[in-house]
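Sequence and predicted model, in that order:
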Amino acid sequence: MGVAIGSLVYSAIFVASWVNQVLIAQWMPYALYILLLAIILITAAFTYVFIRQGRATETPSVPESRILPITIIIPALNEESTLEQCVESLIGSRYPQDLLEVIIAHEVAPRCRDSTPAIAKRLAEKYCNVKAVPNDGEHSGSKAGSINNCIEMASGEIIGIYDADHVVEKDALIRACAHFVSSPELACIGGKVMVRNMDYNFFTTLVGNEYTVINNFSRFLSELITGTHLIYGSNVFIRKGALVRIGGFDESSLTEDCDLGMKLIYGNYPMKIDYSIRSYEQSAINFRDWWHQRVRWTRGSMGVLKKYMRIYSADTRMSRKSIETILLYSLGTGGLLFSVILIGFMGFMMYMNVITPLILFICCAPLAVLFASESMNEYKEGRGSILDTILSILVRPWVIYAYSLVGVYAVVLDILSSDHVWHENRRI
């Protein structure tokens, strides 16, 4: 569909006049090569930063008297197979236990259909700094609501958010704390999220680190161009004061993390990324879960974009914030804008015999570098494999074209005003 749309648009331009024919035949290839060169340079810069921060082995030193109290909130719905491992990894982290509070914000029946509440209660009885808080009041029914329900009772100066399928590296919390201590103005910092079930089945092996690379690269690119970045809803830390001032999470949003990021941007709150703050999550284990998750992310980002464009344009002027918002979310929702246009453009150029199919491989080359660098990093740390590196070079870069289909499908659903249906991912 992306090819069809692009072909229609560019065909209209082509037949308009002889000038357009000259433009497309003689100048478009040069413009395309310049664009590819820019992509390669940005990719190289990101790869350097990515690897340098990812290899940070020395844990920052924070004087004991300056370590900040921190509260970790774990929203949990039907997470009986993952919740305990997540909590145990937090309790086992290198952080003073008297300054660490863990709140399990779990849903209740009938929405919760497994033993998550019982596990949460047992963990709260086992550890004095763990609380189980049922989300059965006005905030019930959403991840954002379960977090909002716990903000007021949180004792920490810093609030961290982790999904229940995460396993946290031992120094993740102290690394985050070090940033807040050294930068009193800092409001939010996000870390690197990695996949821990790549070898579960054929699909997870094939997709591998796709999510890790694209998530981290989109945030890097957003920060490079706009000075701000997207927020991922797990392995993220926010000052409680800032979270209260912006009103917490939007419980009506499909992507509450994106909306929170826009609230912080709108309020001019400083944010950072540190790829050495690492946690490991379960990725989608089949194509159905993968597809529905990314469609939800895309539609959620579209909703956030429309919401904040209305806010920014209320004064009838196109402000700098409006332009930054467009840039930020067109970058963050790559499947929606960039890849659809790219595929349509490439298809039309090949149709006009201006470029060869080789260009499709050239466009994938920067992604191959990103995927391969992540795989090699993991291999050096004892978690990757030669097969994983080969797949990163030869298979995973083509995911950009799959993302284009996600973008088209999400746009169609939005045009038709289809209901927002939450598809729950299977856990292992």
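Sure, I can see it. In this text the structure is predicted, and so the values were computed from the model without any measurement. Residues are numbered from 1 along each chain as shown.

Could you use CA atoms for every contact and neighbour count after this?
OK.

if you go through the stretch 101-250 of the chain in chain order, where are the helices?
For the stretch 101-250 of the chain, helices defined by DSSP state H, counting those that start in this stretch occupy the ranges 116-126, 143-151, 172-182, 202-207, 210-226, 240-245.

for the ones you listed, which one ends up most surrounded?
Each of the helices of the stretch 101-250 of the chain was scored by mean neighbour count; the highest is helix 143-151, a mean of 23, by mean count of other C-alpha atoms under 10 Å.

Hmm, residue 206 is touching residue 396, no?
Yes - applying C-alpha atoms under 8 Å as the test, residue 206 and residue 396 come out as touching, 7.4 Å apart.

so how far is stretch 182-193 off the chain centroid?
16 Å (C-alpha atoms, centre = their mean, to the nearest Å).

end to end, how far does that stretch reach?
Distance between the boundary residues of stretch 182-193 (C-alpha to C-alpha, to the nearest Å) amounts to 23 Å.

Show me what the helix or strand encompassing residue 323 is in contact with.
Using DSSP states H and E, residue 323 maps to helix 320-332. Applying C-alpha atoms under 8 Å, 6 or more residues apart in numbering, the set of residues contacting helix 320-332 from outside is 218-219, 221-222, 225-226, 228-230, 266, 301-302, 305, 308-309, 312-313, 336-338.

6 Å - rerun?
Where contact means C-alpha atoms under 6 Å, 6 or more residues apart in numbering, the residues beyond helix 320-332 that reach it are 218, 222, 226, 312, 337.

how many other residues sit next to the residue lying closest to the first one once chain neighbours are set aside?
If I follow you right, that is residue 218. Beyond its immediate neighbours in the sequence, the residue positioned closest to residue 218 (C-alpha to C-alpha, 6 or more residues apart in numbering) is residue 332, lying 5.6 Å away. Residue 332 is flanked by 25 other residues according to other C-alpha atoms under 10 Å.

here's the one I want to compare it with:
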Amino acid sequence: MWLKNLNTIFVVGYPIFVSIIWITGGLFSSFYRHRQSRKLLTADEEPFVSILIPAHNESDTLVAAVKSLAGLQYQHYEVVLIDDCSTDNTWELMETLAKQWAGQLAIHNLHLPINQGKASALNQGAKIAKGDYLVVIDADSLLQPDAVTQLMTTLLENPNYGAVTGKPIVRNRSTLLGRLQLLEYVAVIDLIKKAQAYLTGSITTVSGVIVAFRREALNEVGGWNPAVMTEDIDITWRMYRNKWQAAYEPRAVCWILVPERLRGLLKQRQRWSRGGLEVLITNRRGLYLNPWGQRGLLLESIVSNCWAILTAISLVAYAFQLFFLHNLSLDGNLLILMFTLNAIQFTIGFIASQEIAQLTLPELLLVPVYILYYWLINLVSCIAAISSYFVDPQRRGTWRSPDRGL
């Protein structure tokens, strides 16, 4: 009986505990950032930057992405478009865009004959890029006019920063799934990164949709790793192993498209979870070699995977009790506390991002659905990632046509 009670406390208590940590760290991070004086780079101070956009079958999104780059406040940059063996007209579109924007943007195109994944495409793009600083975005990313300026200001503030990542905000909101992911990005992902950066001095991962790199750091870690499922998580931890730091800059905003079909969302989250698991296994020695803050991030990842496994087992046990024994007992007080803290967490994220993310009050009505959605999606994707890793540990990442919600 005591083991069953302990399991119940962990399954329900873990989300409660991490919510408290995220809320506390996120609030202190926002207060600190608000009090901090900040002077953005001027045009005379800007180093030359290469903006890399890898793409595979992105003809529907590439035009808008390039157009957003033409509106940047940053003055000194080039654009490198990388076609990773697309089967649609992405390459032809890249050539058209280079001619169309010839007077305003310095666009260099690169065509790869074999689809070897995003990491390989970025490595090839970096070879022809001229800048000592590289900004990487996805082909659906629309940058705010000051996004690159914000990233570069933060990157140059600390010579130990190898990478600085920005804040993605969902722009396709016509479906329930799209709106739920909007809430997730502002109430969970943003809040977690703020809390991690403030409490540990590190973040679990940079966001591949908007991140700036110091070329010196990239060269030192050997560039992106084509052998992993998530190149952004992997390169973050390889930078840590080489004594570089990664930072989060929420004032650098980009607008992204997210999957609007459940199958596409689950595949995306399974890939994220598997990438996290690969990095955890690869960096297991970091549990006693890395700085304490990074050790905490690795330990949290272990606990998160344990939570997913025990929660899955508990759900099976609860279903058995309900359908065969007609008896189900749950701690109502813990459940109420969990939902209350998650509601507080969402409200904080909502308030912090309401203006920039163009959130409306009706989104508040989705809070109960959002809470269930977040934990269930993460549970399913985590279990699927653990299973796929042990079935096929050598699986490599290649691109397929993405679900952009279009």
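Now that the structure is in, tell me what you want to look at. Note that the structure is a prediction, hence the values are computed from the model and not measured.

Need the TM-score between these chains.
Both chains were compared after superposition, and using TM-score structural alignment, normalised by the length of structure 2 their TM-score is 0.83; 391 aligned residues with a C-alpha RMSD of 3.6 Å.

Please report how far the nearest residue to residue 173 of structure 2 once chain neighbours are set aside lies from residue 186 of structure 2.
Ranked by C-alpha to C-alpha, 6+ apart and with sequence neighbours excluded, the top spatial neighbour of residue 173 of structure 2 is residue 179, at 4.9 Å. Here the distance between residue 179 of structure 2 and residue 186 of structure 2 works out to 11 Å (C-alpha to C-alpha).

Repeat that for residue 56 of structure 2.
In this structure, residue 56 of structure 2 and residue 186 of structure 2 are 27 Å apart, going by C-alpha to C-alpha.

Same check on residue 42 of structure 2?
Residue 42 of structure 2 sits 29 Å away from residue 186 of structure 2 when distances are taken as C-alpha to C-alpha.

Check residue 142 of structure 2 too.
Computed with C-alpha to C-alpha, the distance linking residue 142 of structure 2 and residue 186 of structure 2 is 17 Å.

And residue 346 of structure 2, by the same measure?
8 Å.

what's the answer for residue 256 of structure 2, then?
Between residue 256 of structure 2 and residue 186 of structure 2 the distance is 13 Å, computed by C-alpha to C-alpha.

starting at the chain centroid, how far to the lengthiest strand in structure 1?
With residue count as the measure and DSSP state E as the assignment, structure 1 has strand 271-281 as its longest strand. The chain centroid and the centroid of strand 271-281 of structure 1 are separated by 11 Å, computed with C-alpha atoms, centre = their mean.

what's the answer for stretch 72-83 of structure 2, then?
Stretch 72-83 of structure 2 sits 22 Å away from the centroid of its parent chain (C-alpha atoms, centre = their mean).

Same question for stretch 220-232 of structure 2.
Between the centre of stretch 220-232 of structure 2 and the centre of its chain there are 15 Å (C-alpha atoms, centre = their mean).

That one maps to which residues in structure 1?
Taken onto structure 1 by TM-score structural alignment, stretch 220-232 of structure 2 occupies residues 245-257 there.

What residues sit buried inside that stretch?
When burial is assessed from 16 or more other C-alpha atoms under 10 Å, stretch 245-257 of structure 1 yields the following buried residues: 248, 249, 250, 251, 253, 254, 255, 256, 257.

So which elements touch the lengthiest helix in structure 2?
The longest helix of structure 2 (DSSP state H) is helix 2-35. Counting contacts by 3 or more C-alpha pairs under 6 Å, 6 or more residues apart in numbering; DSSP states H and E, the secondary-structure elements packed against helix 2-35 of structure 2 are helix 190-200.

between the helix it packs on and helix 176-184, how big is the angle?
Helix 190-200 of structure 2 and helix 176-184 are oriented at 30 degrees to each other (axes from the mean of the first three to the mean of the last three C-alpha atoms, to 10 degrees).

any idea how far residue 62 of structure 2 lies from residue 306 of structure 2?
Look at residue 62 of structure 2 and residue 306 of structure 2: by C-alpha to C-alpha, they are 40 Å apart.

Show me which of these two is the more surrounded one.
Neighbours per residue, other C-alpha under 10 Å: of residue 62 of structure 2 and residue 306, the larger number sits with residue 62, 22 against 16.

wait, what's in contact with the residue nearest to that one when sequence neighbours are not counted?
Here the nearest residue to residue 62 of structure 2 in space, its sequence neighbours aside, is residue 139; by C-alpha to C-alpha, 6+ apart that works out to 5.4 Å. Taking C-alpha under 6 Å, 6+ apart as the criterion, residue 139 of structure 2 is in contact with 53, 55, 62.

Can you tell me what residue 139 of structure 2 aligns to in structure 1?
Here residue 139 of structure 2 is matched to residue 164 in structure 1, going by TM-score structural alignment.

What separation is there between its match and residue 267 of structure 1?
Counting by C-alpha to C-alpha, the gap between residue 164 of structure 1 and residue 267 of structure 1 amounts to 29 Å.

Equivalent analysis for residue 407 of structure 1, please.
With the distance defined as C-alpha to C-alpha, residue 407 of structure 1 ends up 29 Å from residue 267 of structure 1.

If you count surrounding residues, which of the two has more?
Between residue 407 of structure 1 and residue 267, counted using other C-alpha under 10 Å, residue 407 has the larger neighbour count: 26 against 12.

which residue in structure 2 lines up with the more buried one?
Looks like residue 407 of structure 1 aligns to residue 382 there (TM-score structural alignment).

for residue 78 of structure 1, same thing?
Superposed on structure 2 with TM-score structural alignment, residue 78 of structure 1 falls opposite residue 57.

neighbours of residue 369 of structure 2, just the number please.
Taking other C-alpha under 10 Å as the neighbour definition, residue 369 of structure 2 ends up with a count of 11.
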